[in-house]
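Enquirer: Here's a sequence, model it:
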Amino acid sequence: MHIGKLRAVKEGESLMIAMIEYNLYLMKVTLVDNENPFIECKGKLNKQTKISQVFHCDGLLLCVFDDDDTKAIVWNPYWCQTRCLEFRYSHRPYRRDMFSYALGYEDKGSCRSYKFLRFIDQCVDYKTRDEFLWYEIYDFDSSLWKSLDITPHWRILCHQPGVSLKGNTYWPASQRNTNDVIDDHIICFDFTSESFGPLLRLPFDAGDEDYVTLSCVREEKLAVLLTHNEAGPMEFEYGLLLRLRQKRCCGASS
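Expert: Model (predicted):
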């Protein structure tokens, strides 16, 4: 489906892409006063491939496959253009994808230089108890991979998706030198310096059964949602908007 050929949406309508059971669908959402939004499926976007993860940056979608650990696809859904990124290394023990992914860019004034980050923040061999770390970045301009020399003082869970804001990516994270894996911080990867910034403490304490979710608001702020799951049914306990200072969040620390 070529999204660029669709008719313009009317006032009160918007288009969104949703992932449902390894497939991407184009959805039209219509807001109605004092009623629930009306959602209409306009069509399936992918064909035979099963997609396990999707990440958005600047109108582009990074698609990670469920049954193919050798490559990923960057897709422009408006122009229906794709670019295949072949990996140098694959690692899916017990068929579990241990990598984290991010798509970002370096702003060069008149143009943007896109880059793709792929890393394993923590992977422990259950037999040898050895810890395995891997950080690499792909430059779209040169079509080359580069390994990054990073010693993390943070921990990012592999199932925790990052959020793109103004070319950089943010994750919920925790301190590495503790036994508790609690996402009570956020951390930023700066695609210009190709480095992680400092850990920034969130103004709440998340428990072992809680979930911290980040989202982007109008390409200006990060929204942080704490979902509390202590007593059974999930309850939304805390919502927060953060206007982040770029230098403070993305100053090099790795």
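
Enquirer: Please count neighbours and contacts with C-alpha atoms only from this point.
Expert: Will do.

Enquirer: Which positions in the helix or strand hosting Lys146 come out as buried?
Expert: Assigned by DSSP states H and E, Lys146 falls within strand 144-147. Across strand 144-147, burial judged by 16 or more other CA atoms under 10 Å covers Trp145.

Enquirer: want to put them side by side, so please do this one too:
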Amino acid sequence: MELLEEILSRVPVKSIVTVRSTCKNWNVLTEDQRFANMHIEKAAAASQREKEVLVITGDPNDNSINVKFYDFHNKTFDPSTKRNGILITQENSYSEVVLHRSFYCNGLLLCLWRNVKLRLLVWNPYWGKTRWINCPTKHSYHCEVFAFGYDKSCRTHKILWLSRDDNMNIYIDIYDLSCGLWKTPPDVAFHSNVIEYTKASLTLKGNTYWHVESGDGFLHCFDFTRERFGPHLPLPSDINHRCSVSLSSVKEEKLAVLLEQTLGEFEIAVWVTNKIEPDYVSWSKFFKFENLQLKCCYLFGNFLIEEEKKTVEAFDDFNNWYNTYIIDGESGHSREVDSTKSSHPRLYNIVSNYVPSSVQI
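Expert: Got it, this is the predicted structure:
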């Protein structure tokens, strides 16, 4: 039994579902908390070497959440590959639903589904467990912003829900997964215009950071431990009103921004943080190039950084075509390494250095 545990604990995370479906004994073994902790410890160490990249998509034709792993070594991504996800059926959705957005935090996924009303689904891909969450119905919503993070003092996952009604009143609600309750925190301010101009977001070290386009643009952070917003954080000096901004992370330690200027001569710059906290940030330039020749001018919703090789992999998901580009930070050369037509409406999220969670939801 010890030898079997040691062998199965080395199985890649993407194959754990296959292991559990092999036989009843393996299923019981791999669902044991002690085995899960051992497996996750090995997966965390492997992710630093092999860069496990989780790709999350949704298909409204069959109401499914799909999770795949991008091949970082072969530089390939095929949206038509066999799905590895869950199906949302009529029995647990009540009517036709559409996957609106997905968020990743520390091994868990938060998925927003819309039918007659908004519903939330939390999913642990490692355990294959799901949990439906109903939203409060006390407001008439005009605009909404969501975030998914955790309290660093106790590692409890939380959901932040910002909403505004037709009378421009702002509502802030927080759901705590440990107790299953919504609450309204006192004295949490959020400017009403920010909801309209909030674009890309990223959860890093339990806190969520947004790119806000208001004024000259800035980052805004919600601290899930203290349950409050931090001050406006400056973006790198390259940004201007003509830039589009994408966010990514580097090994769950640094936040990265990709700045694109598509008017006139095309320019691209990538910066990473030296240090980032809810109330402080400092930046280092990864690379910057002008006149970068790429086929598509609608660039990149998602990107990944390889610090050691000083390269960026950027994913363009315009009009159901999925193009993958490699940009060399030393020479400025770029090349398209994959281009695929798919029935999937879009890439919803890409998570670099995915590590599973032992959290039981």
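
Enquirer: picking that back up, what does the strand holding Lys146 of structure 1 correspond to over in structure 2?
Expert: Taking TM-score structural alignment as the measure, structure 2 aligns residues 181-184 with strand 144-147 of structure 1.

Enquirer: Run through the helices of the stretch 1-150 of structure 2 in chain order.
Expert: 2-8, 16-20, 24-30, 33-50, 90-93 (DSSP state H, counting those that start in this stretch).

Enquirer: Against which helices or strands is the second one packed?
Expert: Same thing as helix 16-20 of structure 2. Counting contacts by 3 or more CA pairs under 8 Å, 6 or more residues apart in numbering; DSSP states H and E, helix 16-20 of structure 2 packs against helix 24-30.

Enquirer: Could you point out the residues of structure 1 onto which the helix it packs on aligns?
Expert: So helix 24-30 of structure 2 sits over no part of structure 1, by TM-score structural alignment.

Enquirer: and that helix, what does it pack onto?
Expert: helix 16-20.

Enquirer: ok, residues contacting the helix it packs on?
Expert: Here helix 16-20 of structure 2 makes contact (CA atoms under 8 Å, 6 or more residues apart in numbering) with Leu8, Trp26, Asn27, Val28, Thr30, Tyr126, Gly128.

Enquirer: Can you report how many residues lie near the fifth one?
Expert: A count of neighbours around Thr30 of structure 2, defined by other CA atoms under 10 Å, yields 20.

Enquirer: One more: the third one?
Expert: The burial metric for Asn27 of structure 2, expressed as a neighbour count using other CA under 10 Å, is 16.

Enquirer: Would you mind measuring from it to Ile327 of structure 2?
Expert: In this view, Asn27 of structure 2 and Ile327 of structure 2 are 42 Å apart by CA to CA, to the nearest Å.

Enquirer: ok so, going back, can you put the helices of the stretch 1-150 of structure 2 in TSV and add distance to Leu259 of structure 2?
Expert: Output for these, formatted as TSV (distance: least, CA to CA, whole Å):
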stretch	distance to Leu259 of structure 2
helix 2-8	42
helix 16-20	37
helix 24-30	43
helix 33-50	26
helix 90-93	39
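
Enquirer: what's the distance between the residue nearest to Tyr325 of structure 2 when sequence neighbours are not counted and Leu263 of structure 2?
Expert: Using CA to CA, 6 or more residues apart in numbering and skipping residues adjacent in sequence, the residue nearest Tyr325 of structure 2 is Glu336, 4.4 Å away. Distance of Glu336 of structure 2 to Leu263 of structure 2, given as CA to CA: 22 Å.

Enquirer: ok, these two, which is more surrounded?
Expert: Glu336 (16 against 10).

Enquirer: The strand holding Lys146 of structure 1 vs structure 2 - mean distance after superposition?
Expert: Compared with structure 2 after fitting, strand 144-147 of structure 1 has a mean deviation of 1.4 Å; criterion: mean CA distance after the TM-score superposition for structure 1.

Enquirer: which helices and strands does the following helix or strand past that strand pack with?
Expert: Using DSSP H and E, the helix or strand that follows strand 144-147 of structure 1 towards the C-terminus is strand 154-155. Under the contact definition 3+ CA pairs under 8 Å, 6+ apart, strand 154-155 of structure 1 sits against strand 168-175.

Enquirer: just the buried members of the contacts of helix 16-20 of structure 2?
Expert: Of those, these count as buried by 16+ other CA under 10 Å: Leu8, Asn27, Thr30, Tyr126.

Enquirer: Closest one of those to Lys275 of structure 2?
Expert: Tyr126 (30.3 Å; CA to CA).

Enquirer: what's the counterpart of that closest one in structure 1?
Expert: Checking TM-score structural alignment: Tyr126 of structure 2 goes with Tyr78.

Enquirer: How about the contacts made by its match?
Expert: Counting by CA under 8 Å, 6+ apart, Tyr78 of structure 1 touches His2, Ile3, Gly4.

Enquirer: cutoff 6 Å now
Expert: By CA atoms under 6 Å, 6 or more residues apart in numbering, the contact set of Tyr78 of structure 1 is Ile3, Gly4.
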